[in-house]
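[1] Okay, predicted coordinates and the sequence, questions at the end:
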Amino acid sequence: MKLLLTSAGIKNPSIHTALVDLLGKPISETNALCIPTAGYGHPQTNPSHAWRFISGHEPRSPMTELGWKSMGVLELTALPSMGRERWVPWVQETDVLLVNGGDALYLYHWMQESGLADLLPSLRETVWVGLSAGSMVMTPRIGEDFVNWKSPSGSDKTLGIVNFSIFPHLDNPDLPGNTMAAAEKWAAEIQGPAYAIDDQTAIKVQDETVEVVSEGHWKLFTP
């Protein structure tokens, strides 16, 4: 897959340009599915957050409101009840998956339960655009600081599609605990490569090349 791992969506022209580059065509010619699932697992979210994400009424985290050719909703908790033969073609035929924030472990759980995680390696040309937890789920682990919903395994493990972890929303005024000092402490516990990124920053991954795209600030921590 091609990945655009954001803290807060398509927040600035640089991230927008990176998205179009990964798509290989204008957004207006691109078919998208949005995945709201992660939002249901976080204690600070509610159904109104899911509606704003799906309907494109979340200007602080632009994702679905960018002028896509088509937009559908892929709710992962529903997939196990309908059979792979029904939903797999929907995913295979779309150009981009827009994945909401919320709880990364809850999202990881339902990616596994639904079968979407198993499908990802075959989606070589599909673009995955993550927002916060939708980005963190692609990493090897999220760290105890971000554990809210408890995984049945008791672990903070996630997909490991990339080899680095992500501390999002760095220095966000609405999240006073997300300081650089907190990120440094978190990174020491992660014991692997890790990025702290603010809401004006994204990480672009294509053909195993990792590029930070930023109009804000970020830091890479190495063990």
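    Received the coordinates, thanks.
[2] Could you use CA atoms for every contact and neighbour count after this?
    OK.
[3] and V213, what element?
    Secondary-structure assignment from DSSP states H and E places V213 in strand 209-214.
[4] and the next element down the chain from that strand?
    Next along the chain after strand 209-214, taking DSSP H and E as the criterion, comes strand 218-221.
[5] What helices and strands are in contact with that next one?
    Contacts defined by 3 or more C-alpha pairs under 8 Å, 6 or more residues apart in numbering; DSSP states H and E place strand 218-221 against strand 194-197.
[6] Show me what the strand it packs on is packed up against.
    Using 3+ C-alpha pairs under 8 Å, 6+ apart: strand 194-197 touches strand 165-167, helix 180-190, strand 218-221.
[7] Span of stretch 94-105 from start to end?
    In stretch 94-105, first residue to last residue: 25 Å (C-alpha to C-alpha, to the nearest Å).
[8] For it, buried residues please.
    Residues T94, D95, V96, L97, L98, V99, N100, G101, G102, D103, A104, L105 are the ones in stretch 94-105 that count as buried (16 or more other C-alpha atoms under 10 Å).
[9] I'd like the list of those residues that fall within strands, please.
    Residues of those located in strands (DSSP state E): V96, L97, L98, V99.
[10] sorry, back to before: quick check: buried residues in the strand holding V213?
    For strand 209-214, burial by neighbour count (16+ other C-alpha under 10 Å) applies to V212, V213, S214.
[11] Adding distance to G115 as columns, could you present the residues you listed in TSV?
    Below are the buried residues of strand 209-214 laid out as TSV (distance: C-alpha to C-alpha, whole Å):
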residue	distance to G115
V212	30
V213	31
S214	33
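[12] Return the member of these nearest to Q44.
    S214 (27.0 Å; C-alpha to C-alpha).
[13] Now do the contacts for the closest one.
    Counting by C-alpha atoms under 8 Å, 6 or more residues apart in numbering, S214 makes contact with S14, I15, Q200, T201, A202.
[14] Below is structure B, check it against A:
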Amino acid sequence: MNLLLTSGGVKNKAIHGALLELLDKPIAESAALCIPTAGYAHRGGMGRAWNFIAGRETECPMTELGWKSVGVLELTALPTLDHDQWTAEVREADVILVNGGDPLYLHYWIRESGLADLLPTLTDTLWVGLSAGSMVMTPRIGDDFAGWRPPTGGDDSTLGIVDFSIFPHLDHPDLPENHMGAAEKWAAGLPNPSYAIDDNTALKVSSAGVEVVSEGHWKHFDQPEAS
């Protein structure tokens, strides 16, 4: 599975170009599924979910890019559905678009729904994450981003598909707490490498490795040395 891990969606030409490279086919010929689930854990989440599905998040382009088709993969519904039915539809998709919101809530439902078990088999599918939809692929999100907690307890661990963590929305004007100093402190508390990225930056992950795609600013933090 290739990954395009964004902070603010497909915001610019550089990220759009990376999307086309990973798809290896035109967007107009690509079938998409979108996952709105992460947004529900935040205040106003139902409206945010609708805006994401309907392509009305103009600041975070994802579903409105001109896909051949877009379906909704609502993770909270999957445990009540026939397993073979929904997994067949996931396998047929070219790309999975994953909304922002709460990364731990998203992680919980990726596991509860059974999607986590399916992900390793989706070798020809592209995962495009938006904020929490990107963070969930990392091993840890850090305590700064741990809001919702699962009923079973747990820490800030997520899927660990990649070996680095992501601090999104770096220096966003509406998030004054997301400044570089905060990112540096956050990174120092993690046992693995990490990136701080702004909304004009994405991380392109493929068999060739990790490539930073940016028309903005970002910083890579090496793994802290063991004391």
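    Great, that's in hand. All values reported here derive from a predicted model rather than from experimental measurement.
[15] TM value for the aligned chains?
    After superposition, the two chains reach a TM-score (TM-score structural alignment, normalised by the length of structure 1) of 0.98; 222 aligned residues with a C-alpha RMSD of 0.8 Å.
[16] I'd like to know which of the ones in strands among the buried residues of stretch 94-105 of structure 1 is nearest to P62 of structure 1.
    L98 (10.4 Å).
[17] The residue in structure 1 sticking out farthest from the centre and Q92 of structure 1: what is the separation?
    Most distant residue from the mean C-alpha position of structure 1: E85, 25.3 Å away (C-alpha atoms, centre = their mean). Distance of E85 of structure 1 to Q92 of structure 1, computed by C-alpha to C-alpha: 11 Å.
[18] where does the nearest residue to K204 of structure 1 once chain neighbours are set aside land in three-state SS?
    Ranked by C-alpha to C-alpha, 6 or more residues apart in numbering and with sequence neighbours excluded, the top spatial neighbour of K204 of structure 1 is L4, at 4.6 Å. Using DSSP: H, G, I helix; E, B strand; the rest coil, the structure places L4 of structure 1 in strand.
[19] can I assume L4 of structure 1 is in contact with T201?
    No: using C-alpha atoms under 8 Å, L4 of structure 1 makes no contact with T201, being 10.3 Å away.
[20] can you give me the helices for structure 1?
    13-23, 47-55, 84-93, 104-114, 116-119, 133-136, 180-190 (DSSP state H).
[21] Most tightly packed of those?
    Comparing these by mean neighbour count (mean count of other C-alpha atoms under 10 Å), helix 133-136 ranks first with a mean of 30.
[22] For that one, name the packing helices and strands.
    With 3+ C-alpha pairs under 8 Å, 6+ apart as the test, helix 133-136 of structure 1 has strand 2-6, helix 104-114, strand 165-167 packed against it.
[23] what separates L119 of structure 2 from G133 of structure 2, distance-wise?
    14 Å.
[24] can you list the contacts of S214 of structure 1 in TSV and add distance to T158 of structure 1?
    Below are those laid out as TSV (distance: C-alpha to C-alpha, whole Å):
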residue	distance to T158 of structure 1
S14	28
I15	24
Q200	24
T201	21
A202	19
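[25] mapped onto structure 2, which of those residues hold?
    Retained in structure 2 by both residues aligned by TM-score structural alignment, their matches' C-alpha atoms under 8 Å are the following of these: S14, I15, Q200, T201, A202.
[26] Tell me the spacing between the first one and L159 of structure 1.
    As judged by C-alpha to C-alpha, S14 of structure 1 and L159 of structure 1 stand 27 Å apart.
[27] Same question for the second one.
    I15 of structure 1 sits 23 Å away from L159 of structure 1, going by C-alpha to C-alpha.
[28] which ones are touching the counterpart of A187 of structure 2 in structure 1?
    Here A187 of structure 2 is matched to A187 in structure 1, going by TM-score structural alignment. A187 of structure 1 sits next to P193, A194, F221 when contact means C-alpha under 8 Å, 6+ apart.
[29] Then C34 of structure 2?
    I53, T63, V70, G71, V72, L73, I96, L97, V98, N99 are the contacts of C34 of structure 2 under C-alpha under 8 Å, 6+ apart.
[30] quick check, nearest of those residues to M137 of structure 2?
    Looking across the contacts of C34 of structure 2 and measuring by C-alpha to C-alpha, the closest to M137 of structure 2 is V98, at 10.9 Å.
[31] Surely the closest one touches M135?
    No: V98 of structure 2 is beyond contact range of M135, at 10.5 Å (criterion: C-alpha under 8 Å).
[32] hey, what's in contact with both of the two?
    G129.
[33] Now the helices of structure 1 in CSV, please, with extra columns for distance to D145 of structure 1.
    Putting these into CSV (distance: least, C-alpha to C-alpha, whole Å) gives the following:
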stretch, distance to D145 of structure 1
helix 13-23, 27
helix 47-55, 22
helix 84-93, 32
helix 104-114, 12
helix 116-119, 24
helix 133-136, 13
helix 180-190, 7
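[34] Quick one, which of these gets closest to D174 of structure 1.
    Closest among the helices of structure 1, using C-alpha to C-alpha: helix 180-190, at 14.7 Å.
[35] average gap between that closest one and structure 2?
    Compared with structure 2 after fitting, helix 180-190 of structure 1 has a mean deviation of 0.4 Å; criterion: mean C-alpha distance after the TM-score superposition for structure 1.
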